[in-house]
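J.: return atomic coordinates for the entry below.
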Amino acid sequence: MRVLVTGGAGYIGSVVAAQLLEAGHEVSVLDDLSTGHRDAVPAGCRLFEGGIRERGAEVLAETGAEAVLHFAARSVVPESVAHPERYWDGNLGCTLALLEAMRTHGVGRIVFSSTAAVYGEPESSPIPEDAPVRPGNPYGASKAAIDTALTEYARLHGIGAVSLRYFNVAGAYAGLGERHDPETHLIPIVLQVARGLRESVAVYGEDYPTADGSCVRDYIHVADLAEAHLLALDGCRPGEHRVFNLGNGTGFSVREVIDVCRKVTGHPVPAVSAERRPGDPATLVASSESARRELGWTPRRPELHRIVADAWEFHTGRTAADTAAG
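T.: Next up, the predicted model:
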């Protein structure tokens, strides 16, 4: 199948592009490289540099794409609170432009990289797909609005759409890993401490109603997540918008993550206590029973040690390569 991956120079998009190639698909990538990396686009992909509004329709026409996997988005919650207009324009606005381009060029499938942040502070955990959608920030709200648009485009124009909602993604695959600047995710931040790039890691709140007082979150290996996207591509049904949560079936506390990072790296990793962050729920874990049942998806790398070890191998490998190049 001819597939276009928007945001394919980013962390998750590049891993999905790699797995699509391995599965025998013809893969093109559209990325403006504002947060992605040119060298993350897997060899064998055709890279189109630019934004969705500027080049989306052109690229769909030139490549003859039959499906889109849509990762291009802004995804930093604090930034969305400070600059909500960037998220409504960059997430919802660009996706509407993409959907119009798909409709115009007869592209019938889309898999959307959504987020479990659309649920806000859930009433129960693990979170099922029928939980109330009530996002607590503009980032989650923009993603929820895109889901509404996908439902309407499926109903009105017959496209087959799948939204995949997940929380924290980590690990590495085929030499592809997380490289955000600035980094906002816990595991790479802790590994930066282990590499001597930060003095310590902050634990925001230690009085939550959890086993050790720190927040509990769902972590999923990026390779498992990518495999779910390929299954979702096959699971697109004309005229239907399907929604699935993706999780590893359990959660890990901030303290647990730090301890595992210490064991994997062999470094002490100092941790300092900090005040709770506004809006941080005690526990966020997504139920993935529907994905298991309807897509046949099962995470094959659920162990936190494996997730951290793969991320550590990626970061230490890049450090060695940078040192040798310098």
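J.: can we go C-alpha only for contacts and neighbour counts from here?
T.: OK.
J.: now the helices: where do they sit in this structure?
T.: For the chain, the helices defined by DSSP state H cover 11-22, 52-63, 77-82, 84-87, 94-105, 138-157, 186-194, 222-234, 254-265, 289-290, 304-325.
J.: so which of these is nearest His241?
T.: Smallest distance to His241 across the helices of the chain (CA to CA): 5.2 Å, for helix 138-157.
J.: ok, Leu20 touching Ser14?
T.: No: using CA atoms under 8 Å, Leu20 makes no contact with Ser14, being 9.8 Å away.
J.: same drill for the two, tell me which one is more crowded.
T.: Ser14 (30 against 22; other CA atoms under 10 Å).
J.: re the thing from before, the helices of the chain into CSV, with extra columns for distance to His70?
T.: Output for the helices of the chain, formatted as CSV (distance: least, CA to CA, whole Å):
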stretch, distance to His70
helix 11-22, 8
helix 52-63, 10
helix 77-82, 19
helix 84-87, 15
helix 94-105, 8
helix 138-157, 11
helix 186-194, 24
helix 222-234, 10
helix 254-265, 29
helix 289-290, 21
helix 304-325, 24
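J.: pick the most buried one from those.
T.: helix 11-22 (a mean of 24; mean count of other CA atoms under 10 Å).
J.: who's in contact with it?
T.: Contacts of helix 11-22 from elsewhere in the structure, counted by CA atoms under 8 Å, 6 or more residues apart in numbering, are 5-8, 26-27, 29, 36, 40-42, 44-45, 71, 173-174, 176-179, 222-223, 226-227, 229-230.
J.: show me which of those residues are buried.
T.: Buried members of the contacts of helix 11-22, counted by 16 or more other CA atoms under 10 Å: 5-8, 26-27, 29, 36, 40-42, 45, 71, 173, 176-178, 222-223, 226-227, 229-230.
J.: strands - which of the residues you listed land there?
T.: Of the positions in those, Val5, Thr6, Glu26, Val27, Val29 sit in strands, assigned by DSSP state E.
J.: among the residues you listed, which one lies nearest to Trp88?
T.: Using CA to CA, those come closest to Trp88 at Thr6, 17.5 Å.
J.: please report how far that closest one lies from Arg103.
T.: Distance, Thr6 to Arg103, using CA to CA, to the nearest Å: 16 Å.
J.: repeat that for Glu54.
T.: According to CA to CA, Glu54 stands 16 Å off from Arg103.
J.: Phe314 too?
T.: Distance, Phe314 to Arg103, by CA to CA: 39 Å.
J.: same check on Leu197?
T.: 47 Å.
J.: the residue nearest to Ser214 when sequence neighbours are not counted: neighbour count?
T.: Spatial nearest neighbour of Ser214, excluding adjacent residues (CA to CA, 6 or more residues apart in numbering): Glu206 at 4.6 Å. Using other CA under 10 Å, Glu206 has 18 neighbouring residues.
J.: now the second one, please; I'll put the structures next to each other:
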Amino acid sequence: MRVLVTGHKGYIGVILVPLLLERGYDVTGFDSDLFRSCDYGGHPVPIPEIIKDVRDAEQEDLEGFDAIIHLAGLSNDPLGDLNPSLTERINFEASERLARLARDAGVKRFIFSSSCSNYGASGDNWLNEDSAFNPVTPYGVSKVRVEQALSKLARDDFTVTFLRNATAYGVSCRLRFDLVLNNLVAWAVTTGQIYIKSDGTPWRPIVHIEDISRAFIAVLEADPALVNGEAFNVGRNEDNYRIRDLAQFVKDTVPGCEVAYAPDAGPDKRCYRVDCSKILKTLPGFQPRWSAQKGVEELYQAFTDTPLTLEEFEGDAYQRIAHVKSLLASGKLSPELRWQEQ
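T.: I've put the predicted structure just below:
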């Protein structure tokens, strides 16, 4: 099977691609490579690739592929807030256009990387795939709009599936510190403090990027009748934690560190718990392998093996919004987030 992975050089993509190759897939990447200078402890596995902005995709780019896994887009709330109208164009309009082009090109499967951010501010309630959307950021809104638009494109010969990933964590050569568990471990390693910017009470579901990747593969290999037009929360029910509980895992793992709260720490409106039972029941081949504790240990080991400094942690290489702002300030990116120089 020929598979096109958009965003193959991003945080999740560099983990997903080798897993696809191990299972014998013929994989091609599609990525503008915004983070080409941001490698940590390794480099993406080289594969055939189309270096191109997803907004510029053409039908001929997609012809001959059996499936598309669509990861590309502005990847989190701060980056989405940078320019909400641009987030709309990249995350929503380009995704809808890509799916239409894929269907016209004869692609049979389209798997969209959605998010539990769709649920937004939901407090202590458990949320399943039928729960109401309540996004509180342009990023969350864009994910909701893609799901609503693409669900109308699904048909018998064009299987569309939405994976609503919990908050990702884990080691990647395109590392990110703007994710809660990665961030807490990095604070502990570089400063001896586990710095929490909220009051620690918000709920957050988390999932390792390898398990996210396995979820994509499980959908790719599923009977289309089971997954067409369906959304799946990706994670484990037991991996819904309050932020303060995640901080305790870090404290128990990283020697000599202590929990510290920001002076103005208060509740975070992004608070939600998600029920991930559906994917486990529908796709028994999907079995998450990671826990929060194991993830903390992996991160700590990585930051020790490839020593992480405070300067690197606070720099712009591994913070998506900071890196993009740096590229804008240097003139390498246009205000539309297009490369000015290659």
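J.: that older thread, turn the ones in strands among the buried ones among the contacts of helix 11-22 of structure 1 into JSON lines, including distance to Pro188 of structure 1.
T.: As requested, those are arranged in JSON lines below (distance: CA to CA, whole Å):
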{"residue": "Val5", "distance to Pro188 of structure 1": "24"}
{"residue": "Thr6", "distance to Pro188 of structure 1": "24"}
{"residue": "Glu26", "distance to Pro188 of structure 1": "31"}
{"residue": "Val27", "distance to Pro188 of structure 1": "28"}
{"residue": "Val29", "distance to Pro188 of structure 1": "25"}
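J.: which of these lies closest to Gly93 of structure 1?
T.: The closest of those to Gly93 of structure 1 turns out to be Thr6 (CA to CA; 14.4 Å).
J.: show me what contacts the closest one?
T.: Shown in contact with Thr6 of structure 1 (CA under 8 Å, 6+ apart): Gly13, Val29, Leu30, Asp31, Ile52, Val68, Leu69, His70, Phe71, Ala72.
J.: farthest pair within those residues?
T.: Spatial extent of these (CA to CA) is set by the pair Gly13 and Ile52 at 14.9 Å.
J.: what is the equivalent residue in structure 2 for Gln192 of structure 1?
T.: With TM-score structural alignment defining the correspondence, Gln192 of structure 1 maps onto Ala186 in structure 2.
J.: right, and that match touches Phe177 too?
T.: Yes: look at Ala186 of structure 2 against Phe177 with CA under 8 Å: they come within range, at 7.5 Å.
J.: any residues in contact with both of those two?
T.: Phe313.
J.: give me the neighbour count for the aligned partner of Pro122 of structure 1 in structure 2.
T.: Aligned against structure 2 by TM-score structural alignment, Pro122 of structure 1 finds its counterpart in Ser122. For Ser122 of structure 2, the count of nearby residues is 20 (other CA under 10 Å).
J.: now do the contacts for Ser122 of structure 2.
T.: When contacts are counted by CA under 8 Å, 6+ apart, Ser122 of structure 2 touches Asn134, Arg270, Cys271, Tyr272, Arg273.
J.: ok, it to Arg289 of structure 2 distance?
T.: 27 Å.
J.: Ile217 of structure 2 too?
T.: According to CA to CA, Ile217 of structure 2 and Arg289 of structure 2 sit 14 Å apart.
J.: same check on Arg36 of structure 2?
T.: Distance from Arg36 of structure 2 to Arg289 of structure 2, by CA to CA: 29 Å.
J.: nearest residue to the corresponding residue of structure 2 for Ser287 of structure 1 in space, please, no chain neighbours.
T.: With TM-score structural alignment as the criterion, the equivalent of Ser287 of structure 1 in structure 2 is Asp275. Residue nearest to Asp275 of structure 2 in three dimensions, not counting chain neighbours: Asn128, with 5.1 Å by CA to CA, 6+ apart.
J.: would you agree the one you found is in contact with Ile279?
T.: No: counting by CA under 8 Å, Asn128 of structure 2 sits too far from Ile279 to count as a contact (10.7 Å).
J.: about what we covered before: quick one: which of the ones in strands among the buried ones among the contacts of helix 11-22 of structure 1 is nearest Asp147 of structure 1?
T.: Checking these against Asp147 of structure 1 with CA to CA, the nearest one is Thr6 at 16.8 Å.
J.: for Val27 of structure 1, see how far away that closest one is.
T.: The value you get for Thr6 of structure 1 to Val27 of structure 1, if CA to CA is used, is 11 Å.
J.: now Ser288 of structure 1
T.: Relative to Val27 of structure 1, Ser288 of structure 1 is positioned 27 Å away (CA to CA).
J.: kindly report the same for Asp310 of structure 1.
T.: Using CA to CA, Asp310 of structure 1 is found at 25 Å from Val27 of structure 1.
J.: cool, Val118 of structure 1 as well?
T.: Taking CA to CA as the measure, Val118 of structure 1 falls 29 Å from Val27 of structure 1.
J.: rewinding a little: OK, contacts around the match of Ser287 of structure 1?
T.: Contacts of Asp275 of structure 2 by CA under 8 Å, 6+ apart are Trp126, Leu127, Asn128, Asn233, Arg236, Asn237.
J.: how about the contacts made by the equivalent of the fourth one over in structure 1?
T.: Aligning on TM-score structural alignment places Asn233 of structure 2 opposite Asn245 in structure 1. Neighbour list for Asn245 of structure 1: Ala116, Pro128, Glu129, Leu164, Arg165, Tyr166, Ala286, Ser287, Ser288, Ser290, Ala291 [criterion: CA under 8 Å, 6+ apart].
J.: what about 10 Å?
T.: Contacts for Asn245 of structure 1 (CA atoms under 10 Å, 6 or more residues apart in numbering) come out as 114-116, 127-129, 163-167, 285-292.
J.: take the residues you listed and map them onto structure 2. Which survive?
T.: Using both residues aligned by TM-score structural alignment, their matches' CA atoms under 10 Å, structure 2 keeps these contacts from the contacts of Asn245 of structure 1: 114-116, 127-129, 163-167, 286-292.
J.: what does Leu4 of structure 2 align to in structure 1?
T.: Counting by TM-score structural alignment, Leu4 of structure 2 corresponds to Leu4 in structure 1.
J.: residues near that match, how many?
T.: Burial measure for Leu4 of structure 1: 28 neighbouring residues, criterion other CA under 10 Å.
J.: what lines up against Val254 of structure 1 once you look at structure 2?
T.: Aligned partner of Val254 of structure 1 by TM-score structural alignment: Ile243.
J.: related to what we said a few turns ago, doesn't Ala67 make contact with the match of Leu4 of structure 2?
T.: Yes: counting by CA atoms under 10 Å, Leu4 of structure 1 does reach Ala67; the two are 6.4 Å apart.
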